[in-house]
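Q: sequence first, predicted coordinates after that:
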Amino acid sequence: MRIDKYLWCVRYYKTRSIATEACKKGHITVNGQEAKPSRDVFPSDKITLRKDQINYVLTVLDIPENRVGAKLVDIYRKDETPAEAFEHLEMLRLSKEHYRAKGQGRPTKKDRRDIDDYVTDDDFYDATE
């Protein structure tokens, strides 16, 4: 089975064309070699793919006939992704929140109304003169 089709079948990519693009960009390797979308995959192959800043490591256990349900994915692959990769992603999310807390961007409608209530029209004109 083709690598792009396999990754689509085991639900790592939502569409086959997205899996094909990932292969073309060099995000997928099979047994340490960069894979083209048409490369065949066999049981016991090691696949490494980079998606959402995580390097997933998979071992092919079996080849599915077609796309499988989420509960059946573990029959066809063994996920050997280290736990540190997921912890690193969580740290990235937390570090982004550190610099800019959620809701601290542009004022919301409620914030704007509160500002308007605080600053009346008479105060505004007195301050500018």
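A: Now that the structure is in, tell me what you want to look at. Numbers count the residues shown, from 1 in each chain.
Q: contacts, neighbours, all on C-alpha from now
A: Will do.
Q: quick check, central residue of the protein?
A: Against the mean C-alpha coordinate of the chain, by CA atoms, centre = their mean, the closest residue is Asp52 at 3.2 Å.
Q: all strands of this protein, in order?
A: Assigned by DSSP state E, the strands in the chain fall at 28-30, 33-34, 46-51, 54-60, 77-79.
Q: longest helix of this structure?
A: If you go by DSSP state H, the chain has its longest helix at helix 83-99.
Q: pick the most deeply packed of the strands of the chain.
A: Using mean count of other CA atoms under 10 Å, the stretch among those with the largest mean neighbour count is strand 28-30, at a mean of 21.
Q: could you name the helices and strands sitting against that strand?
A: Contact here means 3 or more CA pairs under 8 Å, 6 or more residues apart in numbering; DSSP states H and E; on that basis strand 28-30 packs against strand 46-51.
Q: try it against this one:
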Amino acid sequence: MSDLLSMRLDKWLWCARFYKTRSLAVEEIGKGRVSVNNAPTKPAREVRIGDSIALRQGPLPRTVVVKALSGMRGPAPIAQQLYEETAESLAERLRLAEERRLAPEPADSIASLRDGRPTKRDRRQIDQARSGWGDRWSASLDDV
């Protein structure tokens, strides 16, 4: 950590290890997934100590407050000292993690994964249900 007064947002996100590369940080900012002090932003926006940054890492929303600025990317324990996550953000992440834990397994709803490959009899029934589809080359009704 150094005595910088401000630095580019994309560089700070990279130094704080929110994104693996600066180009990924720029891409996420460009998609509107990052805001500073509740305002849309650009990668070259200067961040200062005390700024609030809302971002998404995958499906998880996070809100952090900038505690320090660093001119270089360091190890994870050092990077975690650059910010402090808000209490609301931590509570929301825990709630979302609990929802994912309690959600049904996606494979349970798909019969083919649950029941395995179709038998010869199942295949004949599928083919009978599809009969008449071969007359048309597309699914649109305009061709009829």
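A: Alright, I've got the coordinates. Note that the structure is predicted; figures quoted are calculated from it, not measured.
Q: now do stretch 39-48 of structure 2: which range of structure 1 does it align onto?
A: Mapped onto structure 1 using TM-score structural alignment, stretch 39-48 of structure 2 spans residues 33-42.
Q: same check on stretch 65-72 of structure 2?
A: Stretch 65-72 of structure 2 corresponds to residues 59-66 of structure 1 when matched by TM-score structural alignment.
Q: what about the matching stretch, how long is it end to end?
A: With CA to CA, to the nearest Å as the measure, stretch 59-66 of structure 1 spans 18 Å from end to end.
Q: list the buried residues of it.
A: By 16 or more other CA atoms under 10 Å, the buried positions in stretch 59-66 of structure 1 come out as Thr59, Val60, Leu61, Asp62, Ile63, Pro64.
Q: check stretch 39-52 of structure 2 too.
A: Under the neighbour-count criterion of 16+ other CA under 10 Å, stretch 39-52 of structure 2 has Thr41, Lys42, Pro43, Glu46, Val47, Arg48, Ile49, Asp51, Ser52 buried.
Q: would you turn the residues you listed into JSON lines with distance to Asp115 of structure 2?
A: Converted to JSON lines, the buried residues of stretch 39-52 of structure 2 look like this (distance: CA to CA, whole Å):
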{"residue": "Thr41", "distance to Asp115 of structure 2": "49"}
{"residue": "Lys42", "distance to Asp115 of structure 2": "50"}
{"residue": "Pro43", "distance to Asp115 of structure 2": "49"}
{"residue": "Glu46", "distance to Asp115 of structure 2": "56"}
{"residue": "Val47", "distance to Asp115 of structure 2": "54"}
{"residue": "Arg48", "distance to Asp115 of structure 2": "56"}
{"residue": "Ile49", "distance to Asp115 of structure 2": "56"}
{"residue": "Asp51", "distance to Asp115 of structure 2": "53"}
{"residue": "Ser52", "distance to Asp115 of structure 2": "50"}
